[in-house]
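Asker: no FASTA, just this:
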């Protein structure tokens, strides 16, 4: 098992790499970017770094106000430690973050869903998010409390994506004929996808609340089935080098795998420089990641002024 110090080292590495780009993160302009016919492909990449570097300051400022990310974190009372860690760390970087809980918990504010079933939690959280925020946010990011997310990297990835198109993004997995986004790595829906999803929720034959075959599937598979009926398909998110940016494992696990498979190139073999999520983190490791990504700076490296 990888120690906390390994996570600390990787956090520092990611932090140094991330700092070069954190102030270049843009926001998407509606009507500009990937078109719907691209969705026949199930792998989409982040923009080239050069494209962002060539943006003028005015263009970056304009873009920075057009992508609005609303974060949905699903929690249960047993998650109190991670709940507190997420609240204190990465969720502060969302344009708005809310915790959707299975039941009321006195120590934290949350949107109470009054169900312990994960599919019902996902379903109800999306319904409420759409009803309340469809006119305020154009990207909706759903995560578990064991997930650490770098929201700036998410916005960088979405730089040239058009939220009026049906995007459903994350780490994709194939299960038989069904391709779905693994919830452990986080799920991103554009406002168009959420709009379609909210409509299919009203069709019990295609997207039932319970009962039937769909009820036997995990919540992320059930979501994919419902979205498929609307013409929205899962797409795997990759950086410009083809590396996954949504990770369903922790940094420690990925380093351990890289050490075994690529001992001469542990950092390169581990993770993307522009990784968006890691999963399976304990609360203390979230704080280590927060330090590495957002606070650590390498002396002598000049950074552009923040937006």
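Answerer: Nice, thanks for sending it over. The model shown is predicted, which means the values in this text are computed figures rather than measured ones.
Asker: contacts, neighbours, all on C-alpha from now
Answerer: Fine.
Asker: Enumerate every residue touching the residue most central in space within the chain.
Answerer: The centroid of the chain falls nearest to residue 186 when counting by Cα atoms, centre = their mean (4.3 Å). By Cα atoms under 8 Å, 6 or more residues apart in numbering, the contact list for residue 186 reads 141, 142, 143, 144, 147, 170, 171, 246, 277.
Asker: any idea how far residue 160 lies from residue 166?
Answerer: 14 Å (Cα to Cα, to the nearest Å).
Asker: Closest one of the contacts of residue 186 to residue 94?
Answerer: Lowest distance from residue 94 to the contacts of residue 186 (Cα to Cα) belongs to residue 141, with 9.1 Å.
Asker: quick one: the closest one and residue 185 touch, right?
Answerer: No - when contacts are counted by Cα atoms under 8 Å, residue 141 is not listed as touching residue 185 (10.6 Å).
Asker: Look at the two and report which has more neighbours.
Answerer: Taking other Cα atoms under 10 Å, residue 141 and residue 185 do not tie; residue 185 has more neighbours (28 against 21).
Asker: separation between that one and residue 144?
Answerer: Applying Cα to Cα to residue 185 and residue 144 gives a distance of 8 Å.
Asker: returning to what we had before: strands - which of the contacts of residue 186 land there?
Answerer: The strands, defined by DSSP state E, take in 141, 142, 143, 170, 277 from those.
Asker: could these be laid out in TSV, adding distance to residue 196?
Answerer: TSV is the format used below for the ones in strands among the contacts of residue 186 (distance: Cα to Cα, whole Å):
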residue	distance to residue 196
141	16
142	17
143	20
170	18
277	25
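Asker: What segments of the protein are helices?
Answerer: Assigned by DSSP state H, the chain shows helices spanning 4-22, 49-53, 57-63, 80-88, 118-133, 151-157, 191-200, 219-228, 251-261, 266-270, 283-290.
Asker: Can you give me the buried ones in the longest one?
Answerer: Within helix 4-22, the residues scored as buried using 16 or more other Cα atoms under 10 Å are 6-19, 21-22.
Asker: I'd like the helices of the chain laid out as a markdown table, including distance to residue 298.
Answerer: A markdown table is the format used below for those (distance: least, Cα to Cα, whole Å):
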| stretch | distance to residue 298 |
| --- | --- |
| helix 4-22 | 7 |
| helix 49-53 | 21 |
| helix 57-63 | 24 |
| helix 80-88 | 24 |
| helix 118-133 | 39 |
| helix 151-157 | 19 |
| helix 191-200 | 38 |
| helix 219-228 | 39 |
| helix 251-261 | 21 |
| helix 266-270 | 17 |
| helix 283-290 | 16 |
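Asker: And here is the other one:
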């Protein structure tokens, strides 16, 4: 039986009017449509669409160590490479025999945070901020002499950022990198040092999560970003006064964009900072959003504007991630500080994971990433051998034949 088009139209309009009156029905339909769109998006975006790098570990950090006559060795996992902050004296808590202690002295970093609330500044100071060589707070809204937070009146976020760098230069600190983060970001400075150690900080480097907006490629402020000392010098050669800093930005919330624009004019550009698996180091979302597949909305600009994408879900984040943005409560930041820096899973001290059995020849206890890294390392060593692999077996067989 044919139904007139006019009647179908009336029924459809009546249905729309019904669901807009019933909020629960409207919410349910909207939720189902959102889930459907997310599934379609995930189905049409394979790992190739995320431009994930093929595994090719470059050993930049190991080569940097070797150039100094050093190399990494296994140690008790409870020491790991993070500084132990149980000591009252911060410097005394740095074990110089660990990688964390070594990198703390070799790759000094200044962490700059722009807080809107004094309570947030105090939280950063008591948690991850302790792991920076130097920690500085600048704000256009609040001021405090005990934390301390220095107030710099500014009409734009770029003006505040630029003026903060001018103020930093007056201190004549011995630093290699300046890291910029928001007050609601949790940061692992140790992982940044590990990543940046092989880079020459006197060069002009601009690290973060690259994103495009208004035809400018810049590092996203939510994920945090870092400038090498060389990049800072180049920027301040152009913005040598606070007046010039203020003239360099117009809108308050676009400080990261203006910074990228000015660095672009100086020939300094963002680069791909993902690890060899294509996983993000600088992350502009929280653990809750990134680790749950579909947690980052399909409509977030992250998917459209990011130059170097990482999928959400288990493949989102590097094992050596540097930052996670959107930690909205002080209690969460204190929890993360405890879990990363104080929680000790190996209660008896342990030797390489409390594993008493000797490892099999093929070392199946390694993760697939560690296995691939081991294979790449073996390939590199084999290429350096002057004697072909297996030659000793050939020689032994020939010697046996000769004696027979």
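Answerer: Here it is on my side, so go on. None of the values given here were measured: they were computed from a predicted structure.
Asker: Deepest in the core, which of the helices of the first structure is it.
Answerer: helix 151-157 (a mean of 24; mean count of other Cα atoms under 10 Å).
Asker: what does that helix correspond to over in the second structure?
Answerer: Alignment of helix 151-157 of the first structure against the second structure: residues 189-195, by TM-score structural alignment.
Asker: how big is the offset of that stretch relative to the first structure?
Answerer: On superposition with the first structure, the mean distance recorded for stretch 189-195 of the second structure (mean Cα distance after the TM-score superposition for the first structure) is 0.5 Å.
Asker: now that stretch, how far from the centre of its chain.
Answerer: How far stretch 189-195 of the second structure lies from its chain's middle: 9 Å, per Cα atoms, centre = their mean, to the nearest Å.
Asker: Please apply the same query to stretch 187-199 of the first structure.
Answerer: With Cα atoms, centre = their mean, you get 14 Å for stretch 187-199 of the first structure.
Asker: Now do it: everything it contacts.
Answerer: With Cα under 8 Å, 6+ apart, stretch 187-199 of the first structure has contacts from 126-127, 130, 134, 137-143, 163-170, 181, 226-227, 230, 232.
Asker: tell me, the longest helix along the second structure lands on which residues of the first structure?
Answerer: The residue-count maximum for a helix in the second structure (DSSP H) belongs to helix 23-44. Helix 23-44 of the second structure lines up with nothing in the first structure when matched by TM-score structural alignment.
Asker: elements contacting that helix?
Answerer: On a contact count with 3 or more Cα pairs under 8 Å, 6 or more residues apart in numbering; DSSP states H and E, helix 23-44 of the second structure meets helix 5-21.
Asker: Might you calculate how far the helix it packs on sits from the centre of the chain?
Answerer: Counting by Cα atoms, centre = their mean, helix 5-21 of the second structure comes out at 50 Å from the chain centroid.
Asker: do the same with stretch 185-205 of the first structure
Answerer: How far stretch 185-205 of the first structure lies from its chain's middle: 16 Å, per Cα atoms, centre = their mean.
Asker: which one of the helices of the first structure lies closest to residue 104 of the first structure?
Answerer: Going by Cα to Cα, the one of those nearest residue 104 of the first structure is helix 80-88, 12.0 Å.
Asker: distance from that closest one to the second structure after superposition?
Answerer: Per aligned residue, helix 80-88 of the first structure averages 1.7 Å (mean Cα distance after the TM-score superposition for the first structure).
Asker: Return the distance of the aligned partner of residue 132 of the first structure in the second structure relative to residue 202 of the second structure.
Answerer: Matched by TM-score structural alignment, residue 132 of the first structure corresponds to residue 171 in the second structure. Remark: distance between residue 171 of the second structure and residue 202 of the second structure (Cα to Cα) = 18 Å.
Asker: Same question for residue 265 of the second structure.
Answerer: 19 Å.
Asker: The first structure: matching residues for stretch 272-289 of the second structure?
Answerer: Going by TM-score structural alignment, stretch 272-289 of the second structure sits over residues 236-253 in the first structure.
Asker: in the matching stretch, what's buried?
Answerer: Quick answer for stretch 236-253 of the first structure (16+ other Cα under 10 Å): 236-240, 243-253.
Asker: Kindly report the same for stretch 25-38 of the second structure.
Answerer: In stretch 25-38 of the second structure, counting by 16+ other Cα under 10 Å, buried: residue 38.
Asker: Show residues contacting that stretch.
Answerer: Contacts for stretch 25-38 of the second structure (Cα under 8 Å, 6+ apart): 19, 20, 294, 297, 298.
Asker: Format the residues you listed as a markdown table; extra columns: distance to residue 378 of the second structure.
Answerer: Output for those, formatted as a markdown table (distance: Cα to Cα, whole Å):
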| residue | distance to residue 378 of the second structure |
| --- | --- |
| 19 | 64 |
| 20 | 64 |
| 294 | 38 |
| 297 | 42 |
| 298 | 41 |
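Asker: Which of those sits closest to residue 114 of the second structure?
Answerer: residue 297 (27.0 Å).
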